[in-house]
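Engineer: Whatever this is, show me its structure:
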Amino acid sequence: DFPITQPVTFDTVAAGLRQLIEQLNLAPVTLVGYSMGGRIALYTAIQFPERIASLVLEGANPGLADEEDQQARAALDDQRAAQLRTEGIDTFVDKWYAMDLFRTLHTNPERLNAMKSCRKKNDPSWAAKIISELSPGRQPPLWDQLDSLTTPSLLLAGALDTNYTALMSRMGQSIPHATVEIVPDAGHNIHVEQPEIFTQMLANFLQCK
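Structural biologist: Model (predicted):
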């Protein structure tokens, strides 16, 4: 068990993933990560390349290069974490999915409500901790290390998620063995909005790598 009083950093999470891979006696694995999970997967692949056979990133950010941007984002996520602690997880999740980043999810209210219901079951103390301590503002920027990735990499962005479409395309220019796929009629949650396309792209990538 990981005590909630212990700081969570990208180093501790990446080391935990590596330990899990070793304990399960797995061969080099394919890491698939979405959003924050994609940031963690990317960091782990750079730190422990010998454990990673290939990488799939969906709507992931390599980090903020500008120090002022880092500080501003860290402060924003600290504020969000404080709101979660004071307002409760139900109110927080409703506000979270009202952000423009998730606007395309609102075309299917039934699906969105199911997602929100699932998120509201999370432990609010841990959710607040993760939002703050694994903020993009506290993530070591990885732009300068992308060219060191030698693993085959699939980079996915939804065509309606314009910020991440640009980010993933830019990443694809730096990662030597990267394939960038822009998924039509999808926003930030490709695996939710276009699950069949997402699954087929993932299967094709794993067969060809």
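Engineer: CA atoms for contacts and neighbours, from now on please.
Structural biologist: OK.
Engineer: Return the list of helices and strands in contact with the lengthiest helix in the chain.
Structural biologist: Of all the elements of type helix in the chain, the one with the most residues (DSSP state H) is helix 67-87. Under the contact criterion of 3 or more C-alpha pairs under 8 Å, 6 or more residues apart in numbering; DSSP states H and E, the helices and strands touching helix 67-87 comprise helix 89-96, helix 124-133.
Engineer: Now show me the structure for the sequence below, then we'll compare the two:
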Amino acid sequence: MIILVFLHGLLGDKSDWKHIVAKLSPIPCVCVDLPFHGDAQNITVSNFEETVCYISKQIQNKLSQKPYIIVGYSLGGRIALYYALQSLLPKGQLKGIVLEGANLGLTSQIEKLQRWENDMYWANRFAKDNLYSVLNDWYQQSVFSHLDMEQRENIIKKRTALLNKSGGKSISLMLKATSLAKQPNFIEKVRSTLLPIYYIVGEKDHKFKNIAINNQLNHYIVEQSGHNTHQENPSKFVEILNIILKDFEMNKKE
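Structural biologist: Predicted coordinates for the structure are as follows:
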């Protein structure tokens, strides 16, 4: 049976997936903390290669040579892309990746410069400012514009509690290490690879929905959700994962 390996996004940890894992039972699942997050709080990295090296070791230690699919949300999806399509690290029996609201990469140096400046702005704020204040501004960004006041307040409280142990310095370091400005553009590799890649996006997440449609990705749209579909509509998210797993089983029999 294929194992699902979950990678969370920036500001989260492996517990973000607990409700999804519970709904998927008895499908075997493994949740991995990214560097600077959760139980990997003391793991330091400075770039994508070091990040995927750590992730690779975690996967190989937990799975040995068992077949698996990586499910990555946002930053976790970008790390999955780098691991699968860029890194030369051993990947064991990686059978595919599922991307949830993950950016495939920037197309120009101007975009990369602008993104680097934006990420450094947030990195400096996370390192120096009051955590609640920074998170309040963070969740005002356009990608979270679908959230109402109550939803925004709930997620700010959750993230503040999660990050209180370390403050925002760890997030600052992760932003510097894995800025989108440092990521290769994976559009052509996504189109040409034989590795199955699936894309999940919320119907209210207009930016990433356009990425999926414009690049003709093999995608699924989750109703009544924005950027974080697995939190906002977990039942539909799990339904899609089950469809993907059935697709793998059918192809294997053929």
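Engineer: ok, back up a step: now the helices and strands packed on helix 67-87 of structure 1 as TSV including distance to residue 33 of structure 1 and mean neighbour count?
Structural biologist: Shown next, in TSV, are the helices and strands packed on helix 67-87 of structure 1 (distance: least, C-alpha to C-alpha, whole Å; neighbours: other C-alpha atoms under 10 Å):
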stretch	distance to residue 33 of structure 1	mean neighbour count
helix 89-96	20	16
helix 124-133	16	18
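Engineer: closest one to residue 157 of structure 1 among these?
Structural biologist: Nearest to residue 157 of structure 1 among these is helix 89-96 (20.0 Å), distances taken as C-alpha to C-alpha.
Engineer: Between helix 124-133 and the closest one, find me the angle.
Structural biologist: 40 degrees (axes from the mean of the first three to the mean of the last three C-alpha atoms, to 10 degrees).
Engineer: corresponding residues in structure 2 for helix 89-96 of structure 1?
Structural biologist: With TM-score structural alignment applied, helix 89-96 of structure 1 matches the range 131-138 in structure 2.
Engineer: Any buried residues in stretch 145-154 of structure 2, and which?
Structural biologist: 146-147, 152 (16 or more other C-alpha atoms under 10 Å).
Engineer: What is the nearest of those to residue 120 of structure 2?
Structural biologist: Taking C-alpha to C-alpha as the measure, residue 120 of structure 2 lies nearest residue 152 of these, at 23.3 Å.
Engineer: In structure 2, what residue corresponds to residue 22 of structure 1?
Structural biologist: Here residue 22 of structure 1 is matched to residue 60 in structure 2, going by TM-score structural alignment.
Engineer: Looks to me like that match is in a helix.
Structural biologist: Yes: counting by DSSP: H, G, I helix; E, B strand; the rest coil, residue 60 of structure 2 is located in a helix.
Engineer: Contact partners for it?
Structural biologist: 91-92 (C-alpha atoms under 8 Å, 6 or more residues apart in numbering).
Engineer: The same query, at a cut-off of 10 Å, please.
Structural biologist: 66, 90-93 (C-alpha atoms under 10 Å, 6 or more residues apart in numbering).
Engineer: Between those residues, identify the one with the most neighbours.
Structural biologist: In terms of neighbours by other C-alpha atoms under 10 Å, these top out with residue 91 at 17 neighbours.
Engineer: quick one: which helix or strand includes residue 220 of structure 2?
Structural biologist: strand 219-222 (DSSP states H and E).
Engineer: no, scratch that, I was asking about residue 95 of structure 2
Structural biologist: Counting by DSSP H and E, residue 95 of structure 2 is part of strand 93-100.
Engineer: Mean distance between the longest helix of structure 1 and structure 2 after superposition?
Structural biologist: By mean C-alpha distance after the TM-score superposition for structure 1, the fitted helix 67-87 of structure 1 averages 1.0 Å away from its aligned residues in structure 2.
Engineer: So for that helix, what gets flagged as buried?
Structural biologist: Those buried within helix 67-87 of structure 1 under the rule 16+ other C-alpha under 10 Å are 70, 73-78, 80-82, 84-85.
Engineer: For those, give me JSON lines that also has distance to residue 132 of structure 1.
Structural biologist: As requested, the buried residues of helix 67-87 of structure 1 are exported to JSON lines (distance: C-alpha to C-alpha, whole Å):
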{"residue": "70", "distance to residue 132 of structure 1": "12"}
{"residue": "73", "distance to residue 132 of structure 1": "10"}
{"residue": "74", "distance to residue 132 of structure 1": "7"}
{"residue": "75", "distance to residue 132 of structure 1": "9"}
{"residue": "76", "distance to residue 132 of structure 1": "9"}
{"residue": "77", "distance to residue 132 of structure 1": "5"}
{"residue": "78", "distance to residue 132 of structure 1": "5"}
{"residue": "80", "distance to residue 132 of structure 1": "8"}
{"residue": "81", "distance to residue 132 of structure 1": "6"}
{"residue": "82", "distance to residue 132 of structure 1": "9"}
{"residue": "84", "distance to residue 132 of structure 1": "11"}
{"residue": "85", "distance to residue 132 of structure 1": "12"}
